[in-house]
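1. any chance you can model this:
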Amino acid sequence: MNTTSNSIRPFRIDVAQGEIDDLRARLAGTRWPQELPGVGWSRGVPTSYLRRIAEYWQGAYDWRAAEERLNELPQFLTEIDGQQLHFAHIRSEEPGARPLLMVHGWPSSFAEFSRIVGPLTDPVAYGGRAEDAVHLVLPSIPGFGFSPLAESGRGDLLRVASAFAELMTRLGYDRFLAQGTDAGAGIVGLLPMVAPGRVIATHVNGPAPAPFGPPLDASALSGRERERAEAFNAWQQDGTGYLAIQSTRPQTLSYGLTDSPVAQLAWIIEKFREWTDPAAELPEDAVDLDDLLTLVSLYWFGELGWSSAHSLAEGMETFRRFAPSAAEAPTGDEAPAEGGWEMPPMPPASVAVFAADMSVRSAVDPYGAVGTWNEYEVGGHFPAMEAPEVLVADIRSAFRGA
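-> Next comes the predicted model:
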């Protein structure tokens, strides 16, 4: 990998007041669509609901307070292989702390993890044990956060995994733990391949079967496995529209997401309605509304609607390219993968499945590579925001003794 500069520069979020004023003006000037009676959420986010949230975003939400809270996390920029990478790096004061690379997914950012930084880096203060402490590295995937896409191809998950491995090298971490969600889970799964022997153990939450693969045979399953398979099959039929357009026509979608904050809000909040704890009726019942609007604001101010869509499209290309070779080398021992290279030995792997997840073990772990598989009846796609105590406890347990 060509690493043109090893410099690491401090970074602080500082959105210009003019951009905040422009956001409020755009929200105030929104041209709202009509709403058909009786359809509720079945055809997308209802106008009556989104209008209420947009009014709160415009008048009551305090971006400056959110900015100040995020800036409590030490943040940095570095350039790897011509791509600017943004990351937060929080070192634990515990002498035995180990490094943990934690990778977000879509539609999210490093900010999703802000409220679990303390429990992970200072576990004793939160009822944990000193040996659970980690030095936390929270990178922004290219196209997200403050890692702007430098060029086409930067969303390739193999390339991202290699860049993150180089980032850990620059921070002085030869070996490290890795955790991820959504696209971050895919990157974490590739890290042991691009950095053999360096990943101590992995933990992911909510892995789902291949979105554009065949439906699952739910009749062959029972209990929660069957319920999740049925949910996955229903999602394939009714819930993949966002993925189809982002992975095929990201530029066309980009105009609305870049020009209209309400479009960006709707694009993200729909997923918080569909992917969070099923017991929560509305997104703000599952997560703190201000935290949700902080994520949306990061997308708006950073113009991430277009870049995250392109990043996702390229990530899906990686998935399609890699999936056949993964099937050909299931054990990770000596079987050659596509292209002639050998799959290196895999580190211990753990999975946490939350209530809204569609994780069917027989589909996502057909060869029994996952050592620990825990299922919970709370939370969903954003457990660091929905069920932080449960996620932190599962991460501690997964990495204890690794």
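
2. rest of the way, CA atoms for contacts and neighbours
-> Noted.

3. let me see the contact set for Thr318.
-> Counting by CA atoms under 8 Å, 6 or more residues apart in numbering, Thr318 makes contact with 156-158.

4. please redo it, this time with the cut-off set to 10 Å
-> 153, 155-159, 186, 312 (CA atoms under 10 Å, 6 or more residues apart in numbering).

5. ok, now which ones touch Gln251?
-> Applying CA under 10 Å, 6+ apart, the residues near Gln251 are 245, 305-307, 309-310.

6. farthest-apart pair in the residues you listed, please.
-> For those, the farthest-apart pair by CA to CA is Ile245 and Ser307; their separation is 13.7 Å.

7. who has more neighbours out of those two?
-> Ser307 (25 against 15; other CA atoms under 10 Å).

8. now whichever strand or helix holds that one, how far from the chain's geometric center?
-> Assigned by DSSP states H and E, Ser307 belongs to helix 304-328. Relative to the centre of its chain, helix 304-328 is centred 14 Å away, using CA atoms, centre = their mean, to the nearest Å.

9. one more: stretch 367-376?
-> With CA atoms, centre = their mean, you get 20 Å for stretch 367-376.

10. same check, this time on stretch 385-402
-> That offset, for stretch 385-402, works out to 16 Å (CA atoms, centre = their mean).

11. in the strand or helix carrying Leu243, what's buried?
-> Under DSSP H and E, the secondary-structure element containing Leu243 is helix 241-248. Of the residues in helix 241-248, 243, 246-248 count as buried by neighbour count, 16 or more other CA atoms under 10 Å.

12. then stretch 111-131?
-> Applying 16+ other CA under 10 Å to stretch 111-131 flags 111-114, 116-124, 128, 130-131 as buried.

13. please give the structure of this sequence too, so both can be compared:
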Amino acid sequence: MSPISLSPNRREVLAATAAAGVISLLPQALHAATDAEAIRPFTFSFPDEDLADLRRRVAATRWPKSETVADASQGVQLSTIQKLARYWATDYDWKRCEAQLKALPHFVTEIDGLDIHFIHVRSKHENALPLIVTHGWPGSIIEQLKIIDPLTNPTKHGASASDAFDIVVPSLPGYGFSGKPTVTGWDTPRIARAWVTLMKRLGYTNFVAAGGDVGAQVGDELGVQAPPGLLGVHSNMPGTLPADISKALNLHEPAPAGLSADEQNAWNQLELFYKKGLGYANEMSLRPQTLYALEDSPVGLAAWILDHDAGSYAMIARSIDGQPEGLTPDDVLDNITFYWLTKTAVSSARLYWDASATAKKGFFDVKGVNTIPFAVSAFPDEIYTAPKSWAEKAYPKLIHYNKLPKGTHFAAWEQPQFYSEEVRASFRQLRSA
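-> Sure, this is the predicted structure:
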């Protein structure tokens, strides 16, 4: 089948494409587009041999001795990773997740010389608001699977048709099914510009954006760039740190005096993260190519992904230990297996190198989103729970702020109902724009 370039009558073209079916393609064998701006349907298949090889590698893991402490202060605990590995090598079913992915419409388009993959689901409801949602690291499009139906089909989930979204879920460069950059420079400002191009190419003149982790950085950058048509941004990991707080944390100085209770809580969370939780980010920012082991050992990759932040690791460890909450072992393995099968452990890490090469602000610093309406959902076990006082100063056009009762770093993935409700509430007042 030749590539399909979307005409102004996009809905009919997409419907015809879906009815006709498309050729099954491996991620490494995409169609060559005759038109650089073509929207190309994308399907995928992973050979059974790859899954058999994965199980063999997991079963053949050379295990170290157990940690010498009784807690997670030395990293992912041996008992936790061994339980996950046993399940991965025996009973885990990747085909279930693959079927979920295949049930959605996937596309690729070349932007700035790189193939960008995205899921695009249009709502059946009229006047749906276009929304682009960006995942982070160590996430992927797997993070967003649970929110697609609640946001595109709100009436099925107890919400109003007037809250419907058309949703676009792209894979970051070097992640999932997107192309792996062969040159430097794919930092968050460039990704934000690419997302604007993508939304325009899909025919959307107005849209909103959301994301966490790297996706939150992209959201902040969209807000800084303030492109025409961007109506608002939602974040569950916003950049709100005042300059004095950021300076003190980076220099390991005491907290400034006069912090409120919420501000002190945020300081305590951040102080712990800056002292003990930044190892992965430092390595990927400085030496991503050194992470060969992640491409060679599934268990090495799994441990690297699990050891992101204290809150999410504690929740995942409890789930692996038989106390399911938020993310199940299947959820966790879906994401890790996706990284493994797409061979993106190192290419995804390079985004941190590119971003750190040009970044003028830290992860959590105020970025300067001065003119775009902004919404913040503060989850209690995120890396830090952004206080409203900081959010109001960081985002002069703050249109929504809410503290949630439960949730860690992976809000959309772990708490899809809360997250969907927050996104609807955040953008409700912008729909008439």
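
14. before we move on, the earlier item: now for Ile245 and Ser307 of structure 1: what residues contact both?
-> 251, 313.

15. and the contacts of Gln251 of structure 1 as TSV, adding distance to Val364 of structure 1?
-> Listed next are these as TSV, based on distance: CA to CA, whole Å:
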residue	distance to Val364 of structure 1
Ile245	24
Gly305	29
Trp306	30
Ser307	28
Ala309	24
His310	25
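
16. which one of those sits closest to Thr181 of structure 1?
-> Ala309 (17.0 Å).

17. what lines up with that closest one in structure 2?
-> Matched across to structure 2, Ala309 of structure 1 falls on Ala349, judged by TM-score structural alignment.

18. now swap in Phe319 of structure 1 and tell me
-> By TM-score structural alignment, Phe319 of structure 1 lines up with Ala359 in structure 2.

19. which SS state does Leu51 of structure 2 fall under?
-> Recorded secondary structure, Leu51 of structure 2: helix (DSSP: H, G, I helix; E, B strand; the rest coil).

20. go ahead and confirm it touches Trp94.
-> Yes - because the distance of 8.2 Å satisfies CA atoms under 10 Å, Leu51 of structure 2 is recorded as touching Trp94.

21. shared neighbours of these two, anything?
-> Counting by CA under 10 Å, 6+ apart, the common neighbours of Leu51 of structure 2 and Trp94 are Thr337.

22. show me the strands in structure 2, by range?
-> Assigned strands in structure 2, in chain order: 40-41, 106-111, 114-121, 129-134, 165-170, 207-211, 230-235, 374-378, 398-403 (criterion: DSSP state E).

23. turn the ones you listed into JSON lines, including distance to Pro298 of structure 2 and mean neighbour count.
-> Listed next are these as JSON lines, based on distance: least, CA to CA, whole Å; neighbours: other CA atoms under 10 Å:
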{"stretch": "strand 40-41", "distance to Pro298 of structure 2": "30", "mean neighbour count": "26"}
{"stretch": "strand 106-111", "distance to Pro298 of structure 2": "26", "mean neighbour count": "22"}
{"stretch": "strand 114-121", "distance to Pro298 of structure 2": "24", "mean neighbour count": "22"}
{"stretch": "strand 129-134", "distance to Pro298 of structure 2": "25", "mean neighbour count": "26"}
{"stretch": "strand 165-170", "distance to Pro298 of structure 2": "25", "mean neighbour count": "25"}
{"stretch": "strand 207-211", "distance to Pro298 of structure 2": "27", "mean neighbour count": "25"}
{"stretch": "strand 230-235", "distance to Pro298 of structure 2": "31", "mean neighbour count": "25"}
{"stretch": "strand 374-378", "distance to Pro298 of structure 2": "33", "mean neighbour count": "27"}
{"stretch": "strand 398-403", "distance to Pro298 of structure 2": "36", "mean neighbour count": "19"}
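
24. dump the ones you listed into a markdown table; add distance to Lys83 of structure 2 as well.
-> Formatted as a markdown table, the strands of structure 2 follow (distance: least, CA to CA, whole Å):
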| stretch | distance to Lys83 of structure 2 |
| --- | --- |
| strand 40-41 | 38 |
| strand 106-111 | 33 |
| strand 114-121 | 33 |
| strand 129-134 | 31 |
| strand 165-170 | 32 |
| strand 207-211 | 31 |
| strand 230-235 | 33 |
| strand 374-378 | 32 |
| strand 398-403 | 34 |
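
25. and Ala261 of structure 2, which of the ones you listed is closest to it?
-> strand 398-403 (13.9 Å).

26. other residues contacting the closest one?
-> Strand 398-403 of structure 2 is contacted from outside by 232-235, 369-380, 385-388, 391-392, 422-423, 425-427, 429-430, using CA under 10 Å, 6+ apart.
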